[in-house]
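A.B. asks: sequence unknown, structure follows:
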């Protein structure tokens, strides 16, 4: 499904060099070229603008390439190299004033293609990044794994197949997994079960745990895995269903974060729960104004059957909180309101703990995987009031949908549990350097970086 450049430990065939230059490097570099090559580069008016590429001719065709780094290179600076370099040669990105890990990520993620159902449109060049760390390789593999899941059509990735993918991931890393369905799901996770009841493809929960040292911090991840969302009886218009195969993006990101944590062998304990369901319309589907029970014992009036993701997460969060994790983080393509507020590229972060929120924000900023924190504004709590149940699933007002959804989820997180909720789009609407159109692992790298930070500090500093 994915296409990658050469990994750091794969020796290329005879390759051509790629020189990565900042503006201040140009004159020195020109001084090392023969006069025809230097004249050619001057004629091209190469200024080392970020992501710009010039191929220099030689006696046998192309002799080398130069890549502009601009003043502040990041992974996107390298993201178009797989498109810009001819595939007829192998290439080696030489050391320069850039982070080789960021270069590897940018190149690998820019080379990504989802080709499971078609022949690759074009051959991609092999690009070796010298001195690229293994960490970058593991992060790139986790992002590509997540993208593959989100891009897979719903007829090929239903609840069972999503649970299969998580179970296989757990097995690869020696994690202990279990699947919950049928009567156990109906009685123990009634809200999640109600969401999936309308589909012939039965709902499941996949749980797995990794790491056993009780002295290490416990990280718990939960993901919304709605493999297709019709909206239920509050049916979406056809235009709004066009990307609903990605409504399991939260589960895919949770699995991708877990893959990176396990591959990096971070000193943490890990628990993962994904709720794998399909929100369909049938005689068995939940209806508007139904009252549902939840694992926490609270009752919920269904204000809108298209607000199903919060019901899935409610039961997962209740379950996860029972183990008293140091950090509890959930991922979900939860609300259109978050996209209205922040657009498609910036996931919304909600948290009841400032240290957890600060760690995620700082990591996202440093690692070019940004998040933006929105408030858990308690003044809107009453908007979830119901006259016949403990709460409604949606607000009584048409405002602040992302905040209200987060407030709903917070009711299922016990006081004292450090919790973060990430409302993500999990998709690229257009292709930009390093980010092809399609499924995206938004917040994955930021979350892994924050967990790396937590794992590096002492117990006293965590408290």
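C.D. replies: Cool, got the structure. Quick caveat: nothing in here was measured; it's all calculated off a predicted structure. Numbering: from 1, shown residues only.
A.B. asks: okay, CA-based contacts and neighbour counts for the rest of this
C.D. replies: OK.
A.B. asks: residue 76 touches residue 434, doesn't it?
C.D. replies: Yes. Using C-alpha atoms under 8 Å, residue 76 is in contact with residue 434, at 5.5 Å.
A.B. asks: please identify every residue contacting each of the two.
C.D. replies: residue 106 (C-alpha atoms under 8 Å, 6 or more residues apart in numbering).
A.B. asks: give the buried residues for the helix or strand residue 41 falls within.
C.D. replies: Assigned by DSSP states H and E, residue 41 belongs to helix 35-43. Across helix 35-43, burial judged by 16 or more other C-alpha atoms under 10 Å covers 37, 38, 41.
A.B. asks: buried residues, whichever helix or strand comes after it. List them.
C.D. replies: Next helix or strand after helix 35-43 toward the C-terminus (DSSP H and E): strand 53-58. Across strand 53-58, burial judged by 16+ other C-alpha under 10 Å covers 53, 54, 55, 56.
A.B. asks: which helices and strands does strand 53-58 pack with?
C.D. replies: Secondary-structure packing of strand 53-58 (3 or more C-alpha pairs under 8 Å, 6 or more residues apart in numbering; DSSP states H and E): helix 35-43, strand 61-68.
A.B. asks: same thing but at 6 Å, please
C.D. replies: strand 61-68 (3 or more C-alpha pairs under 6 Å, 6 or more residues apart in numbering; DSSP states H and E).
A.B. asks: okay, pairing it with this:
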């Protein structure tokens, strides 16, 4: 599978000089009163009689005198209906517009890069995976200027994460995920290595233990890169991702209904890989490290058992209270390995707990951090770019809930409450106190299709993390969308 999909949904304005270009007027409901000034009396009456009220994502095509379609309307919805910056609404356009070239006219407070990003996200097609008739690409293309065209890089990386998460689990095992990471990064000059077998058992023992039950052996991807303008003392950004390619729950097996979406349990790794690719494509002035724990949690005679005790890379021992709490075991060794290099910022992402979804729902990942500065930067960045995060506390009073009578820690809490918090507290044991750390408990999925957000894999937290990195390290980037 080609994991890096190219997109041709954008076209530069200078490349289509003299060609016919349709126009989409994006308006809010209070702008409907002035429709005639935008499109003329006849077209305005047609739109009104057709029921156009500028509802969020509503698209209305307007025929011209010759019966052609060269004008359309897009509803932006009421103020506050979307995020402060909402690129997704423009994702309604690719499947609604006739074939051809289009430009979008928006209110002055909307960034053209958001329009381009949303259009590209709406043009995403899930890979065909061998279907006789693969999904047809969008027929319409958006005319943009040079700055707006840079949004295609962001869209490419978002869609990379989506496609990896959407891949059926028989086609996306640990080796496949490692190969995808290599394919996405090595051509860009990133040094990528894959750790397997006895070296994995020695250096990442908990990942090895989680993967022992599967015929598809676990591995760890390690990648390193330095920006072209980054000095040897440039900020070190370290990323870690949970890459559980399929999660049965192990001996604490999931019910069938809960297992249906477990191909997405490698969503954290997909998101961190896509973020790493974006950082490299944008050539940020940083040093970058990426670690992905690629593993399958299966049931067999070799699988880990409840009440096993395993020694981690950090030397701490962990009692396995539940084999379905394997994600934190995958991350703990990755985090400890990252801290050995003293990063200036350590970020991990994982589809870690159902408790985070109960608390915040599918659209808002939970954020935990040992740094108030980082927490503020991440939450603000997510709000500003329409990729929201919500901070939950690393509440110290719950640490004792992870006590074990036979090991340093249990991998699950003794209480049936605060599951997302106790999972984060478990991870905190493997992070150096002097390392600025952010943990993102994400869903990695859209339960249903909405403009710009098709049902399936999603990169929740990617754009917010990228924007926060720019803020924290005071990096100027005109391509931040």
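C.D. replies: It's in. No experiment lies behind these values; they were computed from the predicted model shown.
A.B. asks: what do we get in the first structure for residue 385 of the second structure?
C.D. replies: Under the alignment (TM-score structural alignment), residue 385 of the second structure maps onto residue 367 of the first structure.
A.B. asks: hmm, who's touching the helix holding residue 41 of the first structure?
C.D. replies: residue 30 (C-alpha atoms under 6 Å, 6 or more residues apart in numbering).
A.B. asks: again with stretch 203-217 of the second structure
C.D. replies: Taking C-alpha under 6 Å, 6+ apart as the rule, stretch 203-217 of the second structure contacts 201, 218, 295-300, 302-303, 312-313, 329-330, 333.
A.B. asks: just the endpoints, please. Distance across it?
C.D. replies: 15 Å (C-alpha to C-alpha, to the nearest Å).
A.B. asks: likewise for stretch 156-174 of the second structure?
C.D. replies: 23 Å.
A.B. asks: whereabouts in the first structure does it align?
C.D. replies: Going by TM-score structural alignment: stretch 156-174 of the second structure matches residues 141-159.
A.B. asks: what does that stretch rub up against?
C.D. replies: With C-alpha under 6 Å, 6+ apart, stretch 141-159 of the first structure has contacts from 203, 227, 245-246, 249, 252-253, 256, 259-260, 276-277, 439-441.
A.B. asks: in strands only, show me those residues.
C.D. replies: 227, 276, 277, 439 (DSSP state E).
A.B. asks: grab the nearest non-local neighbour of residue 439 of the first structure.
C.D. replies: residue 427 (4.4 Å; C-alpha to C-alpha, 6 or more residues apart in numbering).
A.B. asks: what about the closest residue to the match of residue 385 of the second structure other than its chain neighbours, how many residues nearby?
C.D. replies: Sequence neighbours aside, residue 446 is the residue nearest to residue 367 of the first structure in space, at 6.4 Å (criterion: C-alpha to C-alpha, 6+ apart). The number of residues packed near residue 446 of the first structure is 24, by other C-alpha atoms under 10 Å.
A.B. asks: ok so, going back, buried only: go through the contacts of stretch 203-217 of the second structure for me.
C.D. replies: Here, 16+ other C-alpha under 10 Å leaves 201, 218, 295-299, 303, 312-313, 329-330, 333 buried among these.
A.B. asks: sort out which of the residues you listed are in helices and list them.
C.D. replies: Using DSSP state H, 201, 329, 330, 333 are the members of those that sit in helices.
A.B. asks: between those residues, which is closest to residue 398 of the second structure?
C.D. replies: Of all these, residue 329 has the smallest distance to residue 398 of the second structure: 18.8 Å, by C-alpha to C-alpha.
A.B. asks: residue in the first structure matching residue 341 of the second structure?
C.D. replies: With TM-score structural alignment as the criterion, residue 341 of the second structure matches residue 323.
A.B. asks: how about residue 259 of the second structure?
C.D. replies: So, by TM-score structural alignment, residue 259 of the second structure is matched to residue 241.
A.B. asks: what sits closest to that match if chain neighbours are left out?
C.D. replies: residue 230 (6.5 Å).
A.B. asks: what about the helices in the stretch 101-250 of the first structure?
C.D. replies: Ranges of helices in the stretch 101-250 of the first structure, per DSSP state H, counting those that start in this stretch, are 134-151, 159-172, 182-188, 190-196, 238-241, 249-264.
A.B. asks: got the angle for the longest one vs helix 159-172?
C.D. replies: Spelled out, that is helix 134-151 of the first structure. Helix 134-151 of the first structure runs at 160 degrees relative to helix 159-172, counting by axes from the mean of the first three to the mean of the last three C-alpha atoms, to 10 degrees.
A.B. asks: I'd like to check the angle between helix 134-151 of the first structure and helix 249-264, please.
C.D. replies: Going by the same axes, to 10 degrees, helix 134-151 of the first structure makes 160 degrees with helix 249-264.
A.B. asks: mean offset of helix 134-151 of the first structure relative to the second structure (after superposition)
C.D. replies: Following the fit onto the second structure, the mean deviation recorded for helix 134-151 of the first structure is 1.0 Å by mean C-alpha distance after the TM-score superposition for the first structure.
A.B. asks: now do the last one
C.D. replies: Taken over the aligned residues, the distance from helix 249-264 of the first structure to the second structure averages 0.7 Å (mean C-alpha distance after the TM-score superposition for the first structure).
A.B. asks: show me what that helix is packed up against.
C.D. replies: helix 134-151, strand 218-229.
A.B. asks: minimum distance to residue 272 of the first structure: which of these has it?
C.D. replies: strand 218-229 (4.8 Å).
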